[in-house]
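K.L.:
here you go, sequence then predicted model.
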Amino acid sequence: MERITATYYIETPYEVAKAAAVLAGEQSSGTFVAVPNETEELKQRFAARVESIEHLQTVWEPAIPGARSKDGNYRRAIVKVSWSIENFGYNLPVLISTLQGNLYEITQFTGLKLMDIDFPESFVKHYAGAKFGVAGCRELTKVYERPLIGTIIKPSIGMSPEQTARIVKTLAEAGIDFVKDDELMSSAANSQFEDRLNAVMNVINANADKTGKKVMYAFNISGETDEMHDRYEKIVNAGGTCAMVSINTVGMSATKKICDQGALAIHGHRNGWGMMNRHPLLGIDFKAYQKLWRLVGVDQLHVNGIQNKFWETDDSVVNSIQSLKEPLFQHKNILPVVSSGQWGGQAFETYRRTQTVDLLYMAGGGIMAHPMGAAAGVVALQQAWKATVDGLTLDEARKLYTEFDKAAEKFGK
């Protein structure tokens, strides 16, 4: 019978093997005490197995609260545990309850992070993955051989539909590829969803009729399930090409139901990511996280950005981008969304370290607050990416391009 294997980074005040055995028991057939019906036959079929243990360093202070060490040592290790697919079948919520459920509560651990998941081929084939992915998003936007350049409507909330549409008109005429609602904006008192949709799509459709290029706008449909489906259909009927979902708050089942519709590219926003990943010994690593959402079927997924405004290191961002470039069986690769305090200046380091243009590169303030206006902000990002792919340095690009030079004056400090 096929098995799913999870890799954990753990810290424990106990012997590592004993702690790992507790993890395997608690997350399958066992509990804190032997029970009569947990027969050997049952355990053989349904119990989790500790597949391997790689001992790492020992420390003298626990990473998070848990049982106290009797000898003052807290042992760290990489542990692999596997489960029979019979335990949960093709059911992602139950899979996550197994791989990430009560084990975070177990007192035997003073640190625990899910680092990776290995799926059997039959499991992954059960999920179709992204409908559009990198190639599909390129086709929808008619952007090839360079990153998609995008922005976020700023201010995040407070503008009327008409104000939003005016900004989108400016951006579209400047050649923007992608625009999205902020995750804080869904249907506010002065910007009801349908009103904003109609105002924005009137601008986008008119620009597409004139230029042949349709700007991809990710309308935030996050909400109750029925409401999300209603908004999805409204976007389709208005001629839109994308919907945004706050995946961590909406959840896997609701997001998958949206992805399964297949008419719109789905922009997966990971807001809330910090509480899952910020602590080095708690939560889930992006390598495991992205596999789950690729199974669900999102077409685009946030990865933060180089020299970002948040806490995440450049190494972590680069690793996230690389993980999305790795194949997941025959599924389409999805588009990494580079965002967070970006302007054209970070394009050079982003390209140097990743050597890819298969990105959605977004700047909110980096476009909206350009000293020559939002249109020049779009141009400056386009110039930055052309310069870096052409092998120019940032300083060389400043001498060549006026809009980028002005961006560097404002944002490069």
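P.N.:
Everything's here; your move. Worth saying up front: this structure is predicted, and the values here are computed from it rather than measured.
K.L.:
contacts, neighbours, all on C-alpha from now
P.N.:
Noted.
K.L.:
tell me where the stretch 251-400 of the chain has helices.
P.N.:
When secondary structure is read from DSSP state H, counting those that start in this stretch, the stretch 251-400 of the chain shows helices at 252-259, 273-277, 286-296, 314-325, 347-354, 365-368, 374-389, 394-400.
K.L.:
ok, which of the ones you listed comes nearest Glu173?
P.N.:
helix 374-389 (7.7 Å; Cα to Cα).
K.L.:
okay, the angle between that closest one and helix 347-354?
P.N.:
Calculated by axes from the mean of the first three to the mean of the last three Cα atoms, to 10 degrees, helix 374-389 forms an angle of 40 degrees with helix 347-354.
K.L.:
re earlier: quick check: which of the helices of the stretch 251-400 of the chain is nearest to Asn205?
P.N.:
Among those, the nearest to Asn205 by Cα to Cα is helix 374-389 (18.7 Å).
K.L.:
which non-adjacent residue is nearest Ser82?
P.N.:
Taking Cα to Cα, 6 or more residues apart in numbering as the measure, Ser82 lies nearest to Thr5, with 4.1 Å between them; neighbours along the chain are not counted.
K.L.:
cool, Ala374 as well?
P.N.:
Distance criterion Cα to Cα, 6+ apart; nearest residue to Ala374, sequence neighbours excluded, is Met368 at 4.6 Å.
K.L.:
comparison target below:
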Amino acid sequence: MSSSSPRLTARYFIETPNDLAKAAATLAGEQSSGTFVEVPGETAELKQRFAARVESIKPLDTSPTPAIPTGRPTPPNAVYRRAEVAVSWSLENFGHNLPTLVSTVQGNLYELAQFSGLKLIDLDFPAEFSARFRGPQFGIPGCRRLTNVPAGRPLIGTIIKPSIGMSPDTTAELVRTLVEAGIDFIKDDELMANPPHSPFDARVDAIMRVINAHADRTGKKVMYAFNVSDEIDAMQRHYEKIVRSGGTCAMISLNSVGLSASKKICDLGQLAIHGHRNGWGMLNRHPLLGIEYPAYQKLWRLAGVDQLHVNGIANKFWESDDSVVRSIQSCLAAEPLNKPLLPVVSSGQWGGQAPETWRRTQTTDLLYMAGGGIMAHPNGPAAGVHALREWWEAAVSGLTYDQCLAQRPNLALSAQKFAK
């Protein structure tokens, strides 16, 4: 590669009491060839070839107080300037190495005293970089094929609850109830992996006996996402156990096991990968610290994840509906690799959120998951699954929430139970 090497661009939302141009230059220097003084070997040619470049600075508003502490005394009458900054790096800096890329675009930036706020907003990968990654092996079309769910409606899924405590046989009986109710997808909770009360292999055996028997009888194989999160060698053993048992999906707690471990499992290529983002609030909840979802999902897309959590409309957590919609849209965007991810909608969901979810997103390319919204239906889990499908059918036909209730009397029971 040379100084004309393709470049990766990262966009940041920053806040600083310093001059914006100087702060942006510090950001670029810290994450490429620079240090706080000139050092031997740091030639002009080296800087030209490897230094990060500040591509643009868009000033925004100001604040009289810092968003987060800088670790330095606050100057008298300080003004904290905010801006959107774009910085680029030559691919020559990190090659096709995802962990080193993350170290480059995030790394020490959050430590710099020049910033009282810094958040990675998005990443723009040149085609030369993205093309070196396979990305999702199954994605949306593959997950529909594996579950036999046609286009035009979401995959309907649920989560095994209680999260922990149930034996493999007790879990399998709950799975039996769900598959007979017509569910498309079931997953382990992120707290359930390989505990003494439900060893992984025994749980897979018990559950897959139920799922395989149902598939033999009906032709529909429910997708079960077994949580393989563990040390890397154990994750591979768990993965291979699912494959031998006829399963179709493995779940990974992405933030717990990391980018390299997740990619190692994704690269095996035989199972759809359900990416759980537990720990997301730690990375995103502060408005001026961490990473935004568009950048986050691109990293996991390159790693090979097929399904990725996005929260849900009117959810039980802190995240706004606008943020959830942006997350869904970013999963469904073509790039990188022209391989969209399947957004996993969850968190306090039931059928009543379908009309607003459809109105805001205009897509059924979703894995729509409800735990209590299925299991706690007054007429049982089968009625819960059927109600979710009917809510979505009504929503896609253009009915509002109130119109759904007026024109679909069967939906009144779920509204009485779950509406706040």
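P.N.:
Alright, I've got the coordinates. Note that the structure is a prediction, hence the values are computed from the model and not measured.
K.L.:
picking that back up, for the helices of the stretch 251-400 of the first structure, please prepare a markdown table with the additional fields distance to Ser156 of the first structure and mean neighbour count.
P.N.:
Putting those into a markdown table (distance: least, Cα to Cα, whole Å; neighbours: other Cα atoms under 10 Å) gives the following:
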| stretch | distance to Ser156 of the first structure | mean neighbour count |
| --- | --- | --- |
| helix 252-259 | 23 | 20 |
| helix 273-277 | 19 | 15 |
| helix 286-296 | 25 | 21 |
| helix 314-325 | 24 | 18 |
| helix 347-354 | 24 | 18 |
| helix 365-368 | 11 | 24 |
| helix 374-389 | 15 | 23 |
| helix 394-400 | 30 | 16 |
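K.L.:
distance to Ala188 of the first structure for these - can I get that in JSON lines?
P.N.:
Listed next are the helices of the stretch 251-400 of the first structure as JSON lines, based on distance: least, Cα to Cα, whole Å:
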{"stretch": "helix 252-259", "distance to Ala188 of the first structure": "22"}
{"stretch": "helix 273-277", "distance to Ala188 of the first structure": "24"}
{"stretch": "helix 286-296", "distance to Ala188 of the first structure": "28"}
{"stretch": "helix 314-325", "distance to Ala188 of the first structure": "32"}
{"stretch": "helix 347-354", "distance to Ala188 of the first structure": "34"}
{"stretch": "helix 365-368", "distance to Ala188 of the first structure": "21"}
{"stretch": "helix 374-389", "distance to Ala188 of the first structure": "24"}
{"stretch": "helix 394-400", "distance to Ala188 of the first structure": "40"}
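K.L.:
and those helices: which comes nearest Tyr74 of the first structure?
P.N.:
For the helices of the stretch 251-400 of the first structure, distance to Tyr74 of the first structure was read as Cα to Cα. The smallest value, 20.9 Å, belongs to helix 273-277.
K.L.:
mean shift of the closest one relative to the second structure?
P.N.:
With the two structures superposed, helix 273-277 of the first structure lies on average 0.4 Å from its match in the second structure, counting by mean Cα distance after the TM-score superposition for the first structure.
K.L.:
residues near the counterpart of Ser156 of the first structure in the second structure, how many?
P.N.:
Residue-level alignment of Ser156 of the first structure against the second structure, with TM-score structural alignment as criterion, gives Ser163. By the measure other Cα atoms under 10 Å, the count of residues near Ser163 of the second structure is 12.
K.L.:
ditto for Ala272 of the second structure
P.N.:
When neighbours are counted by other Cα under 10 Å, Ala272 of the second structure registers 25.
K.L.:
counterpart of it over in the first structure?
P.N.:
Under the alignment defined by TM-score structural alignment, Ala272 of the second structure corresponds to Ala265 in the first structure.
K.L.:
surely its match meets Phe132?
P.N.:
Yes: if you go by Cα atoms under 8 Å, Ala265 of the first structure and Phe132 touch, sitting 6.1 Å apart.
K.L.:
what residues are shared contacts of those two?
P.N.:
Asp299 (Cα atoms under 8 Å, 6 or more residues apart in numbering).
K.L.:
alignment lookup: the residue nearest to Ala374 of the first structure to the second structure.
P.N.:
Met368 of the first structure maps onto Met375 of the second structure when the alignment is built from TM-score structural alignment.
K.L.:
hmm, that match is touching Ala387, no?
P.N.:
No: contact status for Met375 of the second structure versus Ala387: not in contact, 11.5 Å apart, counting by Cα under 8 Å.
K.L.:
one step back: the match of Met368 of the first structure and Val305 of the second structure, how far apart?
P.N.:
To Val305 of the second structure, Met375 of the second structure is 28 Å away according to Cα to Cα, to the nearest Å.
K.L.:
residues in the first structure matched by the longest helix seen in the second structure, start to end?
P.N.:
The helix of greatest length in the second structure, counted in residues with DSSP state H as the criterion, is given as helix 200-218. Following TM-score structural alignment, the aligned partner range for helix 200-218 of the second structure in the first structure is 193-211.
K.L.:
residues contacting the matching stretch, please?
P.N.:
Counting by Cα under 8 Å, 6+ apart, stretch 193-211 of the first structure makes contact with 160-162, 164-165, 168-169, 172-173, 186-187, 213-215, 219, 231, 234-235, 238-240, all of which sit outside it.
K.L.:
so which of those residues sit within helices?
P.N.:
With helices taken from DSSP H, the overlap with the contacts of stretch 193-211 of the first structure comprises 161-162, 164-165, 168-169, 172-173, 231, 234-235, 238.
K.L.:
which ones are touching Pro327 of the first structure?
P.N.:
Contacts for Pro327 of the first structure (Cα under 8 Å, 6+ apart) come out as Asn333.
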